[in-house]
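Visitor: sequence and predicted structure are below.
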Amino acid sequence: MKKLIDTLVNIWKIEDLRTRILNTIMFLAIYRLGSYVVLPGVNPAILNQSFDQSGLLGLLNMFAGGAFANASVMALGVMPYISASIVIQLLTVAVPYFQKLQKEGESGRKKINQITRYLTIIITAGQAMAFIKAQVPANAIMVNMTLFTVSSVVILTAGTMFVMWLGEKITDKGIGNGISLIIMIGIIAWLPQALIQESVAKFESGGGGLIALIVEMVALAVVVMFTILLVQGVRRIPVQYAKRIVGNKQYGGVRQYIPLKVNAAGVMPIIFAQAIMFIPATVGQIFPSAAESGFWSSFNDYTSVSYNVTFAILIILFTYFYTAITVNPMQMAEDMKKNGGFVPGVKPGRATADFIDTIMSRITLPGSVFLALIAILPAIAVQVGVSSQFAQFYGGTSLLIMVGVVLDTLQQIESHLLMRHYDGLMKTGRIKGRAAVGASI
């Protein structure tokens, strides 16, 4: 406890770090307040009664911190921006123009960011119209429908751009990556309510009492620890650089390592797999008679065996797919060769690329299986008696995002402490954050 208190005192002593933490809290508070500002012309009482928490809508509502169900001006949150970022990331693999921009350094990155913002506006406008038609019932609208639709599309688009601006300000003036922190704070906002409901349910008749609640908390802690292992796990490939002597100075001649992540795809395989698994529910809404058949009904129940087996297989396949398009062994081998580096015992060039590709294939298999297990843990938790709302914190996208963002934020704070000659946050070792926030979103 004394170590923790001393660390907090050291954090408060550093003026720059203190200012960044206070700025982060202020910007996140603004975001949370904005999530309760309802669209003009909507009756929130009727809206809350008609909202469906299941399926994709419940997941989006969790990421938005409840703003989706509240029909807030920030209802769409940063999800359109994430969608645009995924599209641009895929285009950088398939389209030569975007590949060229990616290699142009800072100027190319600025151009890609500008294109991403324009695409975000287009996606937001389309999602805003779909949100108004699908999630705002007609009896909740108290003004002219045409006027409400036009004004709400503009407001929702402006709300998403404002959330993006808050995220950029948190990145510049605060701690860590702002977009990731905004998503995480929206997910954590559900935790107190879910924990209270779970506690009340356990102390009711037949709920299991205090022992069952303690067992659930211990199980959650174990799942979090194993998730940290998945996020942090790397396979280090040694790289030796040739020694050069220029005048009286020696350059190179040192051994470094290439850290290949066990889960290089992050949460993207879960997101892709979930998008496909929501197709049966969509078909069921269009054709109600088909939804009652045994095949479709089993895929509409996310706790069924057929749903989770299919979900796990899709995650494993998408993990290999996304890793293949984001990790380029040939490019890594060429860059290594240009800088005079080589893997000991492996020829530079094509042989090095094949060696890296083989290593990636081997470590991706256990990573993908573990990722699939984490994804289906909420369904397993529901089957053993955990409430559906609290079970979402036992795995899936929400847990991976929370673990990744917390580790990244702690790593940022520790780097500030070490830079000022203080001890780090942990007494036994350094905190290793993620290589990039995009790996978790």
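Guide: Cool, got the structure.

Visitor: CA atoms for contacts and neighbours, from now on please.
Guide: OK.

Visitor: beyond the longest helix along the chain, next helix or strand please.
Guide: Of all the elements of type helix in the chain, the one with the most residues (DSSP state H) is helix 350-383. Using DSSP states H and E, the helix or strand that follows helix 350-383 towards the C-terminus is helix 388-391.

Visitor: buried ones in the very next helix or strand once past that following helix?
Guide: Sequence-wise, the next helix or strand downstream of helix 388-391 (DSSP H and E) is helix 396-419. When burial is assessed from 16 or more other CA atoms under 10 Å, helix 396-419 yields the following buried residues: 396-417.

Visitor: the longest helix of the chain: how far from the chain's middle?
Guide: Here helix 350-383 shows a centroid-to-chain-centroid distance of 17 Å under the convention CA atoms, centre = their mean, to the nearest Å.

Visitor: which strands or helices does it pack on?
Guide: Here helix 350-383 touches helix 209-232, helix 305-326, helix 329-338, helix 388-391, helix 396-419, going by 3 or more CA pairs under 8 Å, 6 or more residues apart in numbering; DSSP states H and E.

Visitor: double-check residue 78 against residue 178; I have them as touching.
Guide: No. If you go by CA atoms under 8 Å, residue 78 and residue 178 don't touch, sitting 10.5 Å apart.

Visitor: angle of the longest helix of the chain against helix 396-419?
Guide: 120 degrees (axes from the mean of the first three to the mean of the last three CA atoms, to 10 degrees).

Visitor: so what's residue 243 up against?
Guide: 250-254 (CA atoms under 8 Å, 6 or more residues apart in numbering).

Visitor: here comes the other one, which I'd like you to weigh against the first:
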Amino acid sequence: MATQLSSSGKAKLWSNPDLRKRLMFLLSALIVFRIGAHVPVPGVDAAALAKLYQNVAGSGILGMLNMFSGGSLERFSIFAIGIMPYISASIIMQLAGEIVPSLKALKKEGEAGRKIITKYTRIGTVFLAAAQSFGVASFIYHQNVVITSQFEFFVSTVTCLVGGTMFLMWLGEQITERGIGNGISLLISAGIVAGIPSGIVQLIALVSQNAINPLVVIGLVLGVLLLTYAVVFIESALRKVPIQYAKRQVIIQAQNTHMPFKLNMAGVIPPIFASSIIMFPGMFAGWFGGSNPTGLLNKIAGWLQHGQPIYIALFAATIIFFCYFYTALTFSPKEMSENLKKSGAFIPSIRPGEYTARYLEKVVLRLTLFGALYITIVCLIPELLTSTLGIPFYLGGTSLLILVVITMDFKTQIASYQMTQQYEYLIKKSDA
């Protein structure tokens, strides 16, 4: 029966006018995103910039930023800094929401408070985008690829890059509201997917030039497939906590009621946050380090390059921290315990109230530990392989994790939307 419903849902994917409209809007928004990634910032010699990127930034911190922006940094387009300033502003606001009393109060005001926090996040995005745009402009200007005056170049670059980031922020919000799925996540995924063909072309070129062993490439492909399978398997893993209802115990037991908890409750947020946090110190140190190779800033930039022990240690520690932090933000054992008590539900052998909250907290902490270790391993394996095999372009587990998790989430949201539409249709039919 479930298989028949699933097949029927797939067959009617495009027959639902509202769902078709949302999918078409999503496709149109992604096309606009890819068009904008090819609109260059004025005042730069494109050929000299492409050569500079290959020599300087292909496999370092800027390579990761280029991956998140869908190749926009390499072309120095209006979307060169991508959506990362918005993500960084969101991190700051979420951290501040746990520390600043006024922001804590706003979070408790519901929709009105959320709108105010969103406004603060947007303002923070503008400032972070302006600072990052100025850093990008300073780096590009000192590479002898600018063909206009310094003042004109800085003004046009900062204006274009900040405007591009704000447009992407708006576009992501529109996708979330009028499309399917989380708009910001889908934009990041689209940027990652856009870089896959160029990576394949580079691998083929390296093999044809005998710069890399074909067996290494085959092993790399098999490793990616195996890692993808592992991510899908673990992301589908659930810890089922059984619950019973005092008034409907016989009926509910027959239905085997439980609360499902994912092993990775934080999703792709920790690696994205960790990448964003680590990216900026190394990026700015490299931009403002000057030409002195023994200077402190250049040393910091070198320490924070992919494959370096300090970078790997900081990346792992930051991922684990954000796994616990984001899980604590999104899940409250005390609130869950109160909701169970109000609905007349309880966990077998666990007393309601405070004992239930402690039990749920213990379960979540254990799951978060294993989930954090899993995300860290997935993100670090490609980093270690890239540095060991000497692959001259960015290959990160973060991008693989984002692609797989967001694809699974996108599929789930489409199925949920179809199910909601079916329920609404049945309700209307029964009322009629």
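Guide: Done, it's in. None of the values given here were measured: they were computed from a predicted structure.

Visitor: follow-up on the earlier one: how about the contacts of residue 243 of the first structure in JSON lines, adding neighbour count and secondary structure?
Guide: What follows is these, written out as JSON lines (neighbours: other CA atoms under 10 Å; DSSP: H, G, I helix; E, B strand; the rest coil):
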{"residue": "250", "neighbour count": "10", "secondary structure": "strand"}
{"residue": "251", "neighbour count": "11", "secondary structure": "strand"}
{"residue": "252", "neighbour count": "14", "secondary structure": "strand"}
{"residue": "253", "neighbour count": "14", "secondary structure": "coil"}
{"residue": "254", "neighbour count": "11", "secondary structure": "coil"}
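
Visitor: so which of these comes closest to residue 47 of the first structure?
Guide: The shortest approach to residue 47 of the first structure among these belongs to residue 254, at 63.3 Å (CA to CA).

Visitor: wouldn't the closest one be in contact with residue 240 here?
Guide: Yes. The criterion here is CA under 8 Å, and residue 254 of the first structure meets it with residue 240 at 6.1 Å.

Visitor: spatially central residue for the second structure, please.
Guide: Of all residues in the second structure, the one closest to the mean position by CA atoms, centre = their mean is residue 272, 4.7 Å from it.

Visitor: any idea of the angle the helix or strand hosting it forms with helix 354-389?
Guide: Using DSSP H and E, residue 272 of the second structure sits in helix 269-288. Angle, helix 269-288 of the second structure to helix 354-389, by the same axes, to 10 degrees: 40 degrees.

Visitor: how big is the offset of the longest helix of the first structure relative to the second structure?
Guide: Comparison of helix 350-383 of the first structure with the second structure after fitting gives an average deviation of 1.9 Å (mean CA distance after the TM-score superposition for the first structure).

Visitor: other residues contacting the helix or strand hosting residue 298 of the first structure?
Guide: Element membership of residue 298 of the first structure, judged by DSSP H and E, is helix 294-300. With CA under 8 Å, 6+ apart as the test, helix 294-300 of the first structure has contacts from 277-278, 280-281, 284, 290-291, 304, 306-307.

Visitor: residue in the first structure matching residue 113 of the second structure?
Guide: By TM-score structural alignment, residue 113 of the second structure lines up with residue 108 in the first structure.

Visitor: and that match, how far from residue 92 of the first structure?
Guide: 12 Å (CA to CA, to the nearest Å).

Visitor: and what of residue 268 of the first structure?
Guide: 16 Å.

Visitor: same check on residue 86 of the first structure?
Guide: Taking CA to CA, one finds residue 86 of the first structure at 10 Å from residue 92 of the first structure.

Visitor: which one of those two has more residues nearby?
Guide: Remark: of residue 86 of the first structure and residue 92, residue 92 carries more neighbours, 19 against 16, as counted by other CA atoms under 10 Å.

Visitor: so what corresponds to that one in the second structure?
Guide: Alignment note: residue 92 of the first structure maps to residue 97 in the second structure; criterion TM-score structural alignment.
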